[in-house]
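> pasting the structure only:
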């Protein structure tokens, strides 16, 4: 049996594993999470997430190792599927205690993360190759094309075949700033901030034209599915974002205006920002961008498609 990942003496990110799960040494194994449906996820089987997400910057070495190890196991089993029990076994913990820590670090459930990584890989295959949708479906572990297409559309906000149409449109024309949603529902004011590292990555665009910045309001703290509202703007500065109680999580990504369609729609380690807690109308926030870590939840939404309504 794989030994549990060791705990550091102190965890500066506010949560030690024992504080999350009640114990750091429970290695009981159950069948919880082993049932999986099409594509490796039990539909309707996810629990409500606990509060207090761990910030994904300057992680404690234990948490970073946990995240990297878990994401690698997921990446190695995209085609065959991996359950919560399998992931818990790889870390040396019970499914219950593993899921508690996972939710704190990844801001979603294990089943939803596995599905997100599958759909991100499907986006890469659709954009890099001319494979039929049915081949992509099977490559990422789905047996039913209809199930794959339905869930892909929910996660990415466009159908698998339409993603290529969006890419062709981006290759022919440049997307223009726009607002998604009504300002009458209430707004959040904010400021986009780039540090030296982000400015270095966007250097060419900062000289010739401002990079594109997408800011969206989501029902959950991960960029999954169609946002309820959003703003596409250029560069740093202030913004006004429509918000509703149904979508209190503000997530953002930025890329050079000259970026090719592949990297706009399926970027690896994109520039991202997130407000650490849910927002309400009238709030003022600051979004500081950074490069996403390799294990973080991918930006699944095909954001350029939202400009077409």
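Sure, I can see it. All of these numbers come straight from a predicted model, not from anything done at the bench.
> Please make it C-alpha for all contacts and neighbour counts, starting now.
Will do.
> Give me the neighbour count for the closest residue to residue 230 other than its chain neighbours.
Spatial nearest neighbour of residue 230, excluding adjacent residues (CA to CA, 6 or more residues apart in numbering): residue 216 at 4.0 Å. By other CA atoms under 10 Å, 27 other residues sit near residue 216.
> and residue 216, what is it in contact with?
Shown in contact with residue 216 (CA atoms under 8 Å, 6 or more residues apart in numbering): 227-231, 241, 250-252.
> Looking at those, which are in strands?
Mapping those onto strands (DSSP state E) picks out 229-231, 241, 250-252.
> Would you convert these into CSV that also reports distance to residue 179 and neighbour count?
Output for those, formatted as CSV (distance: CA to CA, whole Å; neighbours: other CA atoms under 10 Å):
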residue, distance to residue 179, neighbour count
229, 8, 21
230, 6, 26
231, 4, 21
241, 8, 23
250, 14, 29
251, 15, 23
252, 14, 23
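> Closest one of these to residue 125?
residue 252 (24.2 Å; CA to CA).
> quick one: the closest one and residue 233, what's the gap?
Counting by CA to CA, to the nearest Å, the gap from residue 252 to residue 233 is 11 Å.
> Over to residue 89?
Using CA to CA, residue 89 is found at 44 Å from residue 233.
> same check, this time on residue 128
Counting by CA to CA, the separation of residue 128 from residue 233 is 27 Å.
> on that earlier part again, and the helix or strand hosting the residue nearest to residue 230, how far from the chain's centre?
Per DSSP states H and E: residue 216 is located in strand 212-218. Relative to the chain's own centre, strand 212-218 is displaced by 13 Å; criterion: CA atoms, centre = their mean, to the nearest Å.
> List the buried residues in that strand.
Buried residues in strand 212-218, counted by 16 or more other CA atoms under 10 Å: 212-218.
> Assign a three-state SS to residue 254, would you?
strand (DSSP: H, G, I helix; E, B strand; the rest coil).
> burial of it, as a residue count?
By the criterion of other CA under 10 Å, residue 254 has 26 neighbours.
> Included below, for side-by-side comparison, is a second structure:
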């Protein structure tokens, strides 16, 4: 996939490389990664676009074509929806977000509370860890609810709408302090965690989720949402 980001790759093409039928390949792929091959490929394209925006002087149009988009407008729209910032703002903020907004389409109605306990890897020194509730097993788009945790700790997500959700968490290696050079961001170790899916069916209930961060693997979906800049960054 990584070598074909600029090409119109199909699921048939991917399945053919491993001698699987399209349906068997898609089923195994989702079982391993948590999302479909098409979704994973789209996420890889966004991940590469993010990298190019902060490490090169390429224009947005050049980057959109480099990652397989024939329409700059379609690329810009998809990037903004998935990353949380437009390509121009993502470059201006050097690959980090000043705040992360929640999906306000879930405002009102019955809700519950989710307490999230974060377990970092042994010996790891993390920066700010983002924790959010998502409908899919990938960190992209606006979270249903979100919060931040510093090193080991916990956060409470309130007013969580009823439904089926994943708790997802992400952080970068903080051993060398805050990231000041955008090019350095791409070289830092990413840590991720997932819990779920789980169903929230009762209003005014409180659920507890324990998430254990680990280094991100090649089979983990890329972290597409732009994460917070500093511990002073805000969620809303």
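Arrived safely. Since the structure is predicted, the reported quantities are computational estimates derived from the model, not experimental observations.
> Please state their TM-score.
Remark: TM-score between the superposed chains equals 0.82 [TM-score structural alignment, normalised by the length of the second structure]; 221 aligned residues with a CA RMSD of 2.9 Å.
> Quick check: the aligned residue for the residue nearest to residue 230 of the first structure in the second structure?
Under the alignment (TM-score structural alignment), residue 216 of the first structure pairs with residue 132 in the second structure.
> Roughly how far does that match sit from residue 167 of the second structure?
Per CA to CA, residue 132 of the second structure is found 6 Å from residue 167 of the second structure.
> now residue 42 of the second structure
Distance of residue 42 of the second structure to residue 167 of the second structure, computed by CA to CA: 21 Å.
> Contacts for the longest helix anywhere in the second structure next, please.
In the second structure, with assignment by DSSP state H, the single longest helix is helix 37-55. Outside helix 37-55 of the second structure, the residues that touch it by CA under 8 Å, 6+ apart are 1-2, 5, 10-11, 26, 29-30, 58, 60, 63-64, 67-68, 79, 87, 90-91, 94-95, 182-183, 186, 221-224.
> residue ranges of the helices in the second structure, please?
Using DSSP H, helices in the second structure cover 11-17, 22-33, 37-55, 60-66, 72-83, 87-92, 182-185.
> how about those in a markdown table, adding mean neighbour count?
Formatted as a markdown table, those follow (neighbours: other CA atoms under 10 Å):
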| stretch | mean neighbour count |
| --- | --- |
| helix 11-17 | 14 |
| helix 22-33 | 15 |
| helix 37-55 | 20 |
| helix 60-66 | 19 |
| helix 72-83 | 18 |
| helix 87-92 | 18 |
| helix 182-185 | 16 |
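> Any chance of these in CSV with distance to residue 108 of the second structure as columns?
Formatted as CSV, the helices of the second structure follow (distance: least, CA to CA, whole Å):
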stretch, distance to residue 108 of the second structure
helix 11-17, 39
helix 22-33, 33
helix 37-55, 30
helix 60-66, 37
helix 72-83, 22
helix 87-92, 30
helix 182-185, 37
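> Of these, which is nearest residue 107 of the second structure?
Nearest to residue 107 of the second structure, of the helices of the second structure and by CA to CA, is helix 72-83 at 18.7 Å.
> number of nearby residues for the nearest residue to residue 260 of the first structure once chain neighbours are set aside?
The spatially closest residue to residue 260 of the first structure, leaving aside those adjacent along the chain, is residue 171, at 7.2 Å (CA to CA, 6+ apart). Per other CA under 10 Å, the neighbour tally for residue 171 of the first structure reads 14.
> Figure out the helix or strand that residue 171 of the first structure lives in.
helix 160-172.
> Setting aside sequence neighbours, what's the nearest residue to the residue positioned nearest the centre of the second structure?
The centre of the second structure sits closest to residue 139, judged by CA atoms, centre = their mean, with a distance of 2.3 Å. Spatial nearest neighbour of residue 139 of the second structure, excluding adjacent residues (CA to CA, 6+ apart): residue 223 at 5.2 Å.
> returning to what we had before: which residues sit in contact with the residue nearest to the centre of the second structure?
Listed by CA under 8 Å, 6+ apart, the contact partners of residue 139 of the second structure are 168, 221-225.
> Could you dump those residues into a markdown table and include distance to residue 37 of the second structure?
Below are these laid out as a markdown table (distance: CA to CA, whole Å):
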| residue | distance to residue 37 of the second structure |
| --- | --- |
| 168 | 20 |
| 221 | 10 |
| 222 | 13 |
| 223 | 16 |
| 224 | 16 |
| 225 | 19 |
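> What about those, which are in strands?
Judged by DSSP E, the subset of these located in strands is residue 168.
> ok, so of the contacts of residue 139 of the second structure, who is nearest residue 196 of the second structure?
Relative to residue 196 of the second structure, the closest of the contacts of residue 139 of the second structure is residue 168; by CA to CA it sits at 8.7 Å.
> Next up, the contacts around the counterpart of that closest one in the first structure.
Mapped onto the first structure by TM-score structural alignment, residue 168 of the second structure lines up with residue 251. Residues in contact with residue 251 of the first structure (CA under 8 Å, 6+ apart) are 215-218, 221-223, 272-275.
> what about 6 Å?
Residue 251 of the first structure is in contact with 215-216, 273-274, counting by CA atoms under 6 Å, 6 or more residues apart in numbering.
> Now do residue 235 of the first structure against residue 206 of the first structure, distance only.
Applying CA to CA, the value for residue 235 of the first structure to residue 206 of the first structure is 8 Å.
> typed the wrong thing, it's residue 116 of the first structure
Distance of residue 116 of the first structure to residue 206 of the first structure, computed by CA to CA: 32 Å.
> same check, this time on residue 77 of the first structure
In terms of CA to CA, residue 77 of the first structure sits 40 Å off from residue 206 of the first structure.
> Equivalent analysis for residue 131 of the first structure, please.
In this structure, residue 131 of the first structure and residue 206 of the first structure are 36 Å apart, going by CA to CA.
> who has more neighbours, these two?
Counting neighbours by other CA under 10 Å for residue 131 of the first structure and for residue 206 shows that residue 206 has the greater number, 15 against 12.
> And that one, which helix or strand is it part of?
Assigned by DSSP H and E, residue 206 of the first structure belongs to helix 203-208.
> Just the buried positions in that helix, please.
203, 205.
> One more: stretch 281-290 of the first structure?
Buried residues in stretch 281-290 of the first structure, counted by 16+ other CA under 10 Å: 281, 285-290.
> In strands only, show me these.
Checking those against DSSP E, those in strands are 285-288, 290.
> from those, which single one is nearest residue 146 of the first structure?
Set against residue 146 of the first structure, the nearest of those by CA to CA is residue 290 (36.6 Å).
> how many neighbours does residue 118 of the second structure have?
Neighbour count for residue 118 of the second structure, taken as other CA under 10 Å: 22.
> Against residue 232 of the first structure, how distant is whatever residue of the first structure lines up with it?
Aligned counterpart of residue 118 of the second structure in the first structure: residue 192 (TM-score structural alignment). Separation of residue 192 of the first structure from residue 232 of the first structure (CA to CA): 12 Å.
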